[in-house]
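> prediction below, plus the sequence it came from.
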Amino acid sequence: MLPVEGGSVARARSRSITWLITGATVVAISIFAFSRNSPSVPTPAISNPPTAAIGPAPSTSALEPVQDLEGPYAVARVVDGDTIHVQTPSGDVTVRLIGIDTPETVAPGRPVGCYGPESSAEVRRLLDGRSVYLEPDSSQDSVDKYGRTLAYVWLTPTDSVNLDLVADGFASEYLYRTPYHHHDAFVAAQASAQAAGLGMWSACG
C-alpha cells in the first residue's frame, strides 16, 4: 500500500493560494499607483450655444406706402431745401414741403443759414430732372400764406423726400399750429438724426 502524501499536497496548495493572493495584491497596488500618478484627462467643457445678439428695435420712422398720390409731376425748379416748383397739367405750382424746415438761403434781407446750402444741394441732387408725386394733408391748409401748395413730396409711393431730408440731417422737423398726418414719424426721424450727429446736427452745433 502506497504512502499517503496528503500533508505535502495541502502545503503545496496553501503556498499556491498565498502566491495568488500576493500577486493580486501587487497588481492592485500597481494599478492604484498608476492611476494616482497618471495625468488626468480633462473633461471637455460643455459650453452653451451663443445667444443671438438682440439688435436695435426696427425704426418706427418709416412711412406706410401711400396709394392716393397726385402726379407724377416733373420738377421744374428747386428753390431751396423745403420749396420746389413742379409742372402740372394746370401749370407751374410752387410746393412747400410739409413737416420740415431748412435753413434759409434765398430769403431777401436774411443771412444764409448754417447748412442751408447743403440742404438745397441735397434736394437738387434728389429731384433735378426727376418727376415726383404729391400728397396733400387734410389736417393742414391746402396753401400757406405765400400761396404755396402744402404737400408731402414722394419719389415713389414708398420714398418720402420730406422724411428722407429729416432722417439724414438736412432738415429739421417743423410743426405749424396743427400736428400733420406723419408728425410722429418725422419726430422719430429727427431724434435719430440728432443722436447720430447727422448733417446739420453736427455741423451747426
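Alright, I've got the coordinates. Residues are numbered from 1 along each chain as shown.
> for the rest of this, base every contact and every neighbour count on C-alpha atoms.
Fine.
> any chance you could map the helices in the protein?
6-37, 116-127, 161-167, 183-196, 200-203 (DSSP state H).
> what's the third one packed up against?
When contacts are defined as 3 or more Cα pairs under 8 Å, 6 or more residues apart in numbering; DSSP states H and E, helix 161-167 packs onto strand 149-156, helix 183-196.
> deepest-packed of the ones you listed, please.
With neighbours taken as mean count of other Cα atoms under 10 Å, the helices and strands packed on helix 161-167 reach their highest mean count in strand 149-156, at a mean of 21.
> contacts for that strand, please.
93-98, 131-137, 140-144, 160-162 (Cα atoms under 8 Å, 6 or more residues apart in numbering).
> ChimeraX command to pick out the buried ones of these?
A single ChimeraX command suffices to select whichever of the contacts of strand 149-156 are buried according to 16 or more other Cα atoms under 10 Å:
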select :93,94,95,96,97,98,131,132,133,134,135,136,140,160,161,162
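> take this one as well and set it beside the first:
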Amino acid sequence: MKRTPSGSVFGGLIAAVLCIVTLTGCEDLPKAPGVPGTPSTSIAAAQDPGQVSSGKPASVETKVIRVIDGDTVAVLPVAGLLEATDKHIGIPEHTVRLLGIDAPEMNYHKDAEPECGARAATDHLGGILPQGMPVTIEYDPGADRTDRYGRSLAYVITPAHNDAARQQVTDGYAMPWFPKGEPEPQRIPEYRTAADNAVALQAGAHSQCSSIGRG
C-alpha cells in the first residue's frame, strides 16, 4: 500500500510523542531495592560518591554470625562484596576487624592465657553485636578496606549503638589504635576522647588492667 506524505508526517509525530512519554515515565520509576531478608548493598552507599574511586560501595549491609574477640566479629558473606574468609562449624563467614581500636588478645592460637580484660572485652562486644543482628559494614575512605588475611577493616554500625568500636572504647574494653605507617582513620580523634573519659572513670577493664590492648 502506498503511503501519502501526510500519513508519513502523522506517523512520525505519533512516534515522537510515544518516545517522549516513555522517557519521562522511566525517570519516575523507583530504584530496585535489595531482596528482602538477604544481605545487600546499602542504597545510601550506592549513592555515595566516595565509592567511585574504588569501584566498590562505601558500606554493605549484613548480619552478625558471632563475635570472635573484643575487636573482631564474623558476619554473613555478601557475594562480590564480603567474600568468605573462613568457616565456623561448617558455615562460611566473613571476618571484620573493627577499624581504629585494639582490645586485649584472647590468644586462641597461642600457648598463653588471654590478656587481662580479654574475656570481658569479648563478652561486652557480644552484647553490642549479638548473633543475627543486622549491621552495616562501613569503610573509611582513607584507610585500607582489607588486611593481608582478607578481613574487612571497617566500622560496624548497629541500630542501637551506632558505632560498635566507639562503644567498646567508651565502656572501657578497647583503646584507639592503628598500625604505624598507615593512614589515620577518620574516627580516631573521637575514639581518643572516649578513651580519655573511660580511663578517668576507670570504666570496664580499666579498673582491673594496667593497659588494654596496644592502645
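Arrived safely. What you see is a predicted model, and the numbers here were worked out from it, not measured in a lab.
> sorry, back to before: which ones among the contacts of strand 149-156 of the first structure map onto strands?
Under the assignment DSSP state E, the contacts of strand 149-156 of the first structure contribute 93-97, 131-135, 160 to strands.
> just send those back as a markdown table, with distance to D80 of the first structure too.
Shown next, in a markdown table, are those (distance: Cα to Cα, whole Å):
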| residue | distance to D80 of the first structure |
| --- | --- |
| V93 | 15 |
| T94 | 12 |
| V95 | 11 |
| R96 | 10 |
| L97 | 11 |
| S131 | 17 |
| V132 | 16 |
| Y133 | 18 |
| L134 | 17 |
| E135 | 19 |
| S160 | 17 |
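> pick the one among those residues closest to S8 of the first structure.
S8 of the first structure lies nearest to S160 out of those, by Cα to Cα, at 114.0 Å.
> how far away is the closest one from A185 of the first structure?
Distance, S160 of the first structure to A185 of the first structure, by Cα to Cα, to the nearest Å: 11 Å.
> which residue numbers in the first structure go with stretch 22-35 of the second structure?
With TM-score structural alignment applied, stretch 22-35 of the second structure matches no range in the first structure.
> ok, and the closest non-adjacent residue to V86 of the first structure?
Sequence neighbours aside, V75 is the residue nearest to V86 of the first structure in space, at 4.4 Å (criterion: Cα to Cα, 6 or more residues apart in numbering).
> check contacts around the one you found.
Applying Cα under 8 Å, 6+ apart to V75 of the first structure gives the contacts 84-87, 127-132.
> between those residues, which sits nearest T18 of the first structure?
Sorting these by how near they are to T18 of the first structure, with Cα to Cα, puts L127 at the top with 106.5 Å.
> mind checking what the closest one lines up with in the second structure?
Residue pairing (TM-score structural alignment): L127 of the first structure is matched to L129 of the second structure.
> does that match touch V67 like I think?
Yes: shown here, L129 of the second structure and V67 form a contact pair, counting by Cα atoms under 8 Å, at 7.1 Å.
> centroid-nearest residue for the second structure?
Centroid-nearest residue in the second structure: I137, 0.8 Å away (criterion: Cα atoms, centre = their mean).
> ok, it touching A45?
No: the pair formed by I137 of the second structure and A45 falls short of the contact definition of Cα under 8 Å, at 10.4 Å.
> shared neighbours of these two, anything?
Residues touching both I137 of the second structure and A45 by Cα under 8 Å, 6+ apart: 59-60.
> how big's the offset between the lengthiest strand in the second structure and the first structure?
Once the second structure is assigned using DSSP E, the strand that runs over the most residues is strand 59-69. Once the two are superposed, strand 59-69 of the second structure sits an average of 1.5 Å from its aligned residues in the first structure (mean Cα distance after the TM-score superposition for the first structure).
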